[in-house]
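Student: missing the sequence, but the structure's below:
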């Protein structure tokens, strides 16, 4: 068994460019690379960043009345992804110099997060290359939540899917965050099943270990919702509608909304709906608020209209809170219906309210909370995810071309590099 050191690449775009920034890949990038480093397998990590003027110029050429289309016309274009790959190539060459490597030596492997760029076009066949994915463009295209104006951009989708398919086929293995997504790559991108591996995902909040199902008071009717972005995609309006139905049975119930801006409270003046705003996991006061919510809330709800993965329900379950989620996508895997929570119908506030009441009225809710906590802690950790990834990499047959002489970048790195991230 060979044990390669990992060169990590955060592929940019909407995922971010700094592998260690708290907001990159919703915080998962830093958690992933820190765990790789803890297991002494990380060589270094970097991410390509294009200049502010680049974005000004490119966005000006993508004008559209629909903001989502305007944004996606840039981020989904092949030209943008090629530019990110070129920038990553420059950074890769600079790292080789900084680490006293005139060439990428045997004993290294590359793991790229996402598919905004293609590491195979940088490293060729000199070393094994893998990707770790939490979604793909094919899923975005087929989602009923995708705006009609965006779905109408058929040429854009065809170009983006073709690019992602090529990236997928260029990888030695694709790692996914769920079995649902694994099957999506197999079905949409015609990948052999053996080349797509589900390794799940960890959470980005260290659990408050003192919060256990035995210490919680499940007689409280406090309900938690976390959705830091996309008011409609996360189903915030559905959560509020369902809660007001639940209130007819439990007038004392309280809905805690974390993520949606406090300004939305003007639209929903119900005194039992508490808007906490965005709570940062890097702010000590916000952490105390989260701790209190995890301690006192009896159930969690996530009625998303589209959710490739969804970490928040897992974080809730880690604190003994059964979760009611939309029974679609990876959510139906992370929450076991009737065991660690319940599945609600897509875009159905009445069914969501019914499932919420079933849990709140369940005399075995504490037992369900204990099962949720045991399930989440046992299956969703970065240690487990990274260990699984490394086991597959270590057992993956090395290519014969691994020792091939690399193609050198003869241009001046100092002239080409606009941003470089290293740890």
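Tutor: Thanks, I have the structure now. All values derive from a computational prediction rather than experimental measurement.
Student: From now on I want contacts and neighbour counts done on CA atoms only, so please keep to that.
Tutor: Noted.
Student: Just the strands from the stretch 151-300 of the chain, written as ranges.
Tutor: 173-176, 196-198, 222-226, 254-258, 273-277, 299-302 (DSSP state E, counting those that start in this stretch).
Student: Export those to TSV and append columns for mean neighbour count and distance to residue 189.
Tutor: Below are the strands of the stretch 151-300 of the chain laid out as TSV (neighbours: other Cα atoms under 10 Å; distance: least, Cα to Cα, whole Å):
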stretch	mean neighbour count	distance to residue 189
strand 173-176	25	11
strand 196-198	22	11
strand 222-226	24	32
strand 254-258	22	36
strand 273-277	18	39
strand 299-302	28	29
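Student: Take the ones you listed and lay them out in JSON lines including distance to residue 365.
Tutor: Below are these laid out as JSON lines (distance: least, Cα to Cα, whole Å):
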{"stretch": "strand 173-176", "distance to residue 365": "32"}
{"stretch": "strand 196-198", "distance to residue 365": "30"}
{"stretch": "strand 222-226", "distance to residue 365": "13"}
{"stretch": "strand 254-258", "distance to residue 365": "17"}
{"stretch": "strand 273-277", "distance to residue 365": "23"}
{"stretch": "strand 299-302", "distance to residue 365": "9"}
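Student: I'd assumed residue 110 was in a strand, is it?
Tutor: Yes - applying DSSP: H, G, I helix; E, B strand; the rest coil, one finds residue 110 inside a strand.
Student: For residue 357, see how far away it is.
Tutor: Distance, residue 110 to residue 357, using Cα to Cα, to the nearest Å: 48 Å.
Student: Can I take it that residue 325 is in a helix?
Tutor: No - read with three-state DSSP, residue 325 is strand and lies in no helix.
Student: circling back: I'd like to know which of the strands of the stretch 151-300 of the chain lies nearest to residue 6.
Tutor: strand 173-176 (14.2 Å; Cα to Cα).
Student: re the thing from before, nearest to residue 143 among the strands of the stretch 151-300 of the chain would be which one?
Tutor: Among the strands of the stretch 151-300 of the chain, strand 299-302 sits nearest to residue 143 (Cα to Cα), with 17.1 Å.
Student: what comes into contact with the closest one?
Tutor: For strand 299-302, the external contacting residues (Cα atoms under 8 Å, 6 or more residues apart in numbering) are 222-226, 234-235, 239, 313, 316, 321-326, 356, 359-360.
Student: and after that strand, which helix or strand comes next?
Tutor: Where DSSP states H and E defines the elements, the next helix or strand beyond strand 299-302 is helix 312-317.
Student: how far out from the middle of the chain is that next one?
Tutor: 14 Å (Cα atoms, centre = their mean, to the nearest Å).
Student: again with stretch 23-43
Tutor: The chain centroid and the centroid of stretch 23-43 are separated by 13 Å under Cα atoms, centre = their mean.
Student: Now that stretch: buried residues?
Tutor: In terms of neighbour count (16 or more other Cα atoms under 10 Å), stretch 23-43 has its buried residues at 24-25, 27-37, 41-43.
Student: alright, now check it against this:
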């Protein structure tokens, strides 16, 4: 199958950890690689943000990344790309008229907005993955939401025009229902985790009385919506416990980062600054060992379209305490691989953490169950299986002339 993916701001080649580089980049990269390794012809179209980038970058898997000229060839805020969506659509149309894909998979709403007219002109079905919904973002961020005003209407327009919506969790299907999109238009395929890279090898179980401090770990982009401030507030109720936060700019740039400054100011005001450690960006190859060094991983956003960090923690055999939002409701088995708590409730978060830290046997049990759940349900191979089924459902085979080999 010839597959075109559109990921306008999230290139599979991008370094993770920036304000606009995270789970979507990982999802697109891993899915493209796996589908290519299965014999599909995969091209990922992303906006050129550097004039020195080659037009086409082949990946070891056989997939290729196509850098599309749409707007200035430099990094710009994700929301500013909206002005260049027509340019992106026009270039996609030209590319697909020359070489027609069997299916287009659009990632994020602006990708869908560009892909739909281009695919329509080429007679190609579009599968849409939103990765995040503007209605949810606006509900939680209010006036702080920088999305273009047209986003909500565009997302509804995309839902009407695409062949299938590929949602990453059941809560997203519920949110789409509130927008008037029926569940019959959706297929749920979760995100995945590399269970070989994120493994429980080297995991040291908690031993009572053998640690000066318990370690809580939070991993993710250093942005307010990740809710790291909730974990800082919970520290006031958790003596002999440190909170390590990994993510954001490199360590030498943390002092200039507004979210790092906000967290440090809060920690000083609450008198827990001596137990807050901001690591900054951590290389991907070092993240599994960091996760395994923790007693618990905290995932505390007010909303989360899916959230890969809980899967990474579970794959490493580390229990998770997460807010009961979005994809966490699917990934974390409450009372089995971790605990779910109400968003925004530092007291409930601290109580859940204390419950687990006070029970080493429960921690070990949750850790083992988490590893099993990750391997059983959330490998990237399982994700690719589900995505292939969605593609096969919507793709229209290219007609083969009579007598030609099939």
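Tutor: Yep, that arrived. This one's a predicted model, so the numbers in the text were calculated from it and none came from an experiment.
Student: Overlay the chains and give the TM-score.
Tutor: With the length set by TM-score structural alignment, normalised by the length of the second structure, the two chains reach a TM-score of 0.77; 353 aligned residues with a Cα RMSD of 3.1 Å.
Student: Neighbour count: residue 110 and residue 357 of the first structure, which is higher?
Tutor: Set side by side, residue 110 of the first structure and residue 357 show more neighbours around residue 110, with 25 against 19, by other Cα atoms under 10 Å.
Student: What's the match for the more buried one in the second structure?
Tutor: Residue 110 of the first structure maps onto residue 104 in the second structure, with residues paired by TM-score structural alignment.
Student: who touches that match in this structure?
Tutor: 3, 4, 5, 6, 115, 119, 124, 125, 126, 127.
Student: Excluding sequence neighbours, find me the nearest residue to residue 184 of the first structure.
Tutor: What sits nearest to residue 184 of the first structure in space, not counting adjacent residues and going by Cα to Cα, 6 or more residues apart in numbering, is residue 139, at 7.5 Å.
Student: Checking the equivalent of the one you found over in the second structure next. Helix, strand or coil?
Tutor: Here residue 139 of the first structure is matched to residue 136 in the second structure, going by TM-score structural alignment. Secondary structure assignment for residue 136 of the second structure (three-state DSSP): helix.
Student: Neighbours of residue 136 of the second structure, how many?
Tutor: Around residue 136 of the second structure there are 18 residues (other Cα under 10 Å).
Student: pretty sure residue 321 of the first structure contacts residue 297?
Tutor: Yes - checked against Cα atoms under 8 Å, the pair residue 321 of the first structure and residue 297 is within contact range at 7.1 Å.
Student: Of the strands of the stretch 151-300 of the first structure, which is nearest residue 206 of the first structure?
Tutor: strand 222-226 (16.4 Å).
Student: Could you list the residues in contact with that closest one?
Tutor: Contacts of strand 222-226 of the first structure (Cα under 8 Å, 6+ apart): 239, 253-259, 293, 296-302, 312.
Student: can you do 6 Å?
Tutor: Residues outside strand 222-226 of the first structure that contact it (Cα atoms under 6 Å, 6 or more residues apart in numbering): 253, 254, 255, 256, 257, 258, 259, 297, 298, 299, 300, 301.
Student: Tell me who's in contact with the residue mapped onto the third one from the second structure.
Tutor: Counting by TM-score structural alignment, residue 255 of the first structure corresponds to residue 243 in the second structure. Residues counted as contacts of residue 243 of the second structure (Cα under 6 Å, 6+ apart) are 216, 217, 276.
Student: between these, which is closest to residue 365 of the second structure?
Tutor: residue 216 (17.8 Å).
Student: what ranges do the strands span in the stretch 1-150 of the first structure?
Tutor: Going by DSSP E, counting those that start in this stretch, the stretch 1-150 of the first structure shows strands at 5-10, 42-46, 108-113, 129-133.
Student: Would you point out which residue in the first structure pairs with residue 347 of the second structure in the alignment?
Tutor: Aligned partner of residue 347 of the second structure by TM-score structural alignment: residue 350.
Student: Show the contacting residues for the aligned partner of residue 319 of the first structure in the second structure.
Tutor: Using TM-score structural alignment as the criterion, residue 319 of the first structure maps onto residue 316 of the second structure. Contacts for residue 316 of the second structure (Cα under 6 Å, 6+ apart) come out as 198, 199, 200.
Student: quick one on the thing from earlier: closest one to residue 80 of the first structure among the strands of the stretch 151-300 of the first structure?
Tutor: Closest among the strands of the stretch 151-300 of the first structure, once you apply Cα to Cα, is strand 173-176, at 22.2 Å.
Student: Quick one: list the elements packing against that closest one.
Tutor: Judged by 3 or more Cα pairs under 6 Å, 6 or more residues apart in numbering; DSSP states H and E, strand 173-176 of the first structure is in contact with strand 129-133, strand 196-198.
Student: quick one: that strand to the second structure mean distance?
Tutor: Mean deviation of strand 173-176 of the first structure from its aligned counterpart in the second structure after superposition (mean Cα distance after the TM-score superposition for the first structure): 0.9 Å.
Student: Please work out which residues outside that strand touch it.
Tutor: Residues from elsewhere that reach strand 173-176 of the first structure (Cα under 6 Å, 6+ apart): 130, 131, 132, 133, 134, 182, 195, 196, 197, 198.
Student: Skipping adjacent residues, who's closest to the second one in space?
Tutor: Distance criterion Cα to Cα, 6+ apart; nearest residue to residue 131 of the first structure, sequence neighbours excluded, is residue 112 at 4.7 Å.
Student: What distance do you get for that neighbour to residue 195 of the first structure?
Tutor: 16 Å.
Student: returning to what we had before: burial measure for the residue nearest to residue 131 of the first structure, as a count.
Tutor: There are 25 residues near residue 112 of the first structure, going by other Cα under 10 Å.
Student: Would you check that it makes contact with residue 9?
Tutor: Yes - Residue 112 of the first structure lies in contact with residue 9 (Cα atoms under 6 Å); the separation is 4.6 Å.
Student: Farthest-apart pair in the contacts of strand 222-226 of the first structure, please.
Tutor: 253 and 259 (19.6 Å).
Student: And residue 389 of the second structure? What does it align with in the first structure?
Tutor: Under TM-score structural alignment, residue 389 of the second structure pairs with residue 391 in the first structure.
Student: Specify the local secondary structure of its match.
Tutor: Strictly by three-state DSSP, residue 391 of the first structure counts as helix.
Student: residue contacts, residue 264 of the first structure?
Tutor: Per Cα under 6 Å, 6+ apart, neighbours of residue 264 of the first structure: none.
Student: again, but for residue 378 of the first structure
Tutor: Residue 378 of the first structure neighbours (Cα under 6 Å, 6+ apart): none.
Student: Thanks again, I'm all set now.
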